[in-house]
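In: Take a look and give me a structure for this.
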Amino acid sequence: MRGFHRRPARVAAVVTAALLALSACSSGSDDKAKADPPPSPAASVDAPDPQSSPEAAPSPSASKGPVLPDAKITPATGSFTKAQKKFLEGRVPASMDPAAVLQTGDESCQRLARTAKRDKDAAVGAIIAGDIPDAADVVEHLCPEQKPLVTAASKGFPDGTKNRPAAGTYRALTTDPACSWRAVGSGGKVLASGPAAGADGTVKAKVPAGTKEFTSTGCYAWLPA
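Out: Predicted coordinates for the structure are as follows:
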């Protein structure tokens, strides 16, 4: 009988400990849910796959620090093509594997191709807005088939402030209803402003002659209409 009375006490102790553990786990999960907000929506431009991109891979932009001499830009195995080596000149940090820098450029080409396949305007806008760093150099050396995108982008300008724009009609490469703009002339006089959205939701801006400054917000990029 003595053992019979002790067993419930031990069982109660085990149950109590288990309940305390479950409570602690639940509290930890709640705290983590509060600390980790939900991810933001994906951008319209194709983002690189974080699993395939080396963490230390630099931007395709030319390196600002010490770089490998051209003669030492060689892969661990195989060889670079003439175009690949030309792209890498002046871009490989002294302590970096040239192949990692080349991979970053190749991924920019892949992003452009995938985005243009879905929406050419989005790809052109990404170049204008600077979402594809050094797009002109990347395309020239690594994916010349994308040159029409660079050519189209050269005619536009990014969201923000454009000094002395050519008079004419421009279209924003977005359908965001928050897109707004204004054209200012001498003495700060507002000559025109918008948005003026078309039936398809595209915002167009008619920039008058004599515009000294064109300013836009939330419009991503502009191209001649």
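In: Only C-alpha atoms from now on, for both contacts and neighbour counts.
Out: Will do.
In: Just to check, residue 83 is in contact with residue 141?
Out: Yes: in this structure, residue 83 is within contact of residue 141 by C-alpha atoms under 8 Å, at 5.2 Å.
In: the more surrounded of those two?
Out: Ranked by neighbour count (other C-alpha atoms under 10 Å), residue 83 and residue 141 place residue 141 first, with 16 against 12.
In: so which helix or strand takes in the more buried one?
Out: Counting by DSSP states H and E, the element that carries residue 141 is helix 135-142.
In: name the helices or strands packed onto that helix?
Out: Contact here means 3 or more C-alpha pairs under 8 Å, 6 or more residues apart in numbering; DSSP states H and E; on that basis helix 135-142 packs against helix 82-88, helix 98-118, helix 147-153.
In: Longest helix of this structure, counting residues only.
Out: helix 2-35 (DSSP state H).
In: To compare against the first, here's the next sequence to fold:
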Amino acid sequence: MPRRGARRPAVPRRGVRRRGAPGRAAGALTAAAVGLALLVTGCSGGGEERAGEDGGGGAAEPAAATSSPADDGIPEETVPTDELTPPAGTFAEEEVAYLTDRVPEGVDPGAILQLGQEACDRLGYLDRHDPDALVAALRDGEIPNAEPAVEHLCPEYADALAEATG
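Out: Modelled structure (predicted):
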């Protein structure tokens, strides 16, 4: 039983917002809604650009103009093979073979190697779960850097690559 004259805990009056969670939650929800709206409208590309693509208009031309003349994926200025060194340790022979003529000046060779390893990981996933999809993905070019990755990093998928290209 409370003592006489003891103070009661402060209870907010109705209609008065307390500082803290409810206001912050509403602000976070509003920010998330705005972010989602920007994401959705940014991905849609707008109706005018779509109309240009469907009509064979100029929407695809600027993209073609900005690509390099030799669009084979190999950069013009690359790091020489003898300068390919990871931050720690050494590259294996097949990793050096993959990186040769692939690492642009100023780019970490480990990052380029990781792209090849990711291609091998995706190929392995498809091989385990749906071998037919593996061949289709290779044929349709859905996995970036798949051909050089198979050639140097994961030759166990060479038969699937041969089936896709042949």
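In: Average offset of the helix holding residue 141 of structure 1 relative to structure 2?
Out: Following the fit onto structure 2, the mean deviation recorded for helix 135-142 of structure 1 is 0.9 Å by mean C-alpha distance after the TM-score superposition for structure 1.
In: Okay, angle between that helix and helix 98-118 too, please.
Out: Relative orientation of helix 135-142 of structure 1 versus helix 98-118 (axes from the mean of the first three to the mean of the last three C-alpha atoms, to 10 degrees): 110 degrees.
In: Read off where helix 135-142 of structure 1 ends up in structure 2.
Out: Aligning helix 135-142 of structure 1 against structure 2 (TM-score structural alignment) gives residues 146-153.
In: mind listing what's buried in that stretch?
Out: Within stretch 146-153 of structure 2, the residues that qualify as buried are 146-153, counting by 16 or more other C-alpha atoms under 10 Å.
In: Stretch 111-119 of structure 1 too?
Out: 111-113, 115-116.
In: Show me what counts as buried in stretch 99-110 of structure 2.
Out: Under 16+ other C-alpha under 10 Å, the buried positions of stretch 99-110 of structure 2 are 99-104, 109-110.
In: likewise stretch 91-98 of structure 2?
Out: Quick answer for stretch 91-98 of structure 2 (16+ other C-alpha under 10 Å): 91, 95-98.
In: Include distance to residue 41 of structure 2 when you put the buried residues of stretch 99-110 of structure 2 into CSV, please.
Out: Below are the buried residues of stretch 99-110 of structure 2 laid out as CSV (distance: C-alpha to C-alpha, whole Å):
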residue, distance to residue 41 of structure 2
99, 38
100, 41
101, 39
102, 35
103, 35
104, 34
109, 36
110, 35
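In: Which members of those define the maximum pairwise distance?
Out: Using C-alpha to C-alpha, the buried residues of stretch 99-110 of structure 2 reach their maximum pairwise distance at 101 and 110, which is 13.9 Å.
In: what residues are shared contacts of the two?
Out: Contact criterion C-alpha atoms under 8 Å, 6 or more residues apart in numbering; residues shared by residue 101 of structure 2 and residue 110: none found.
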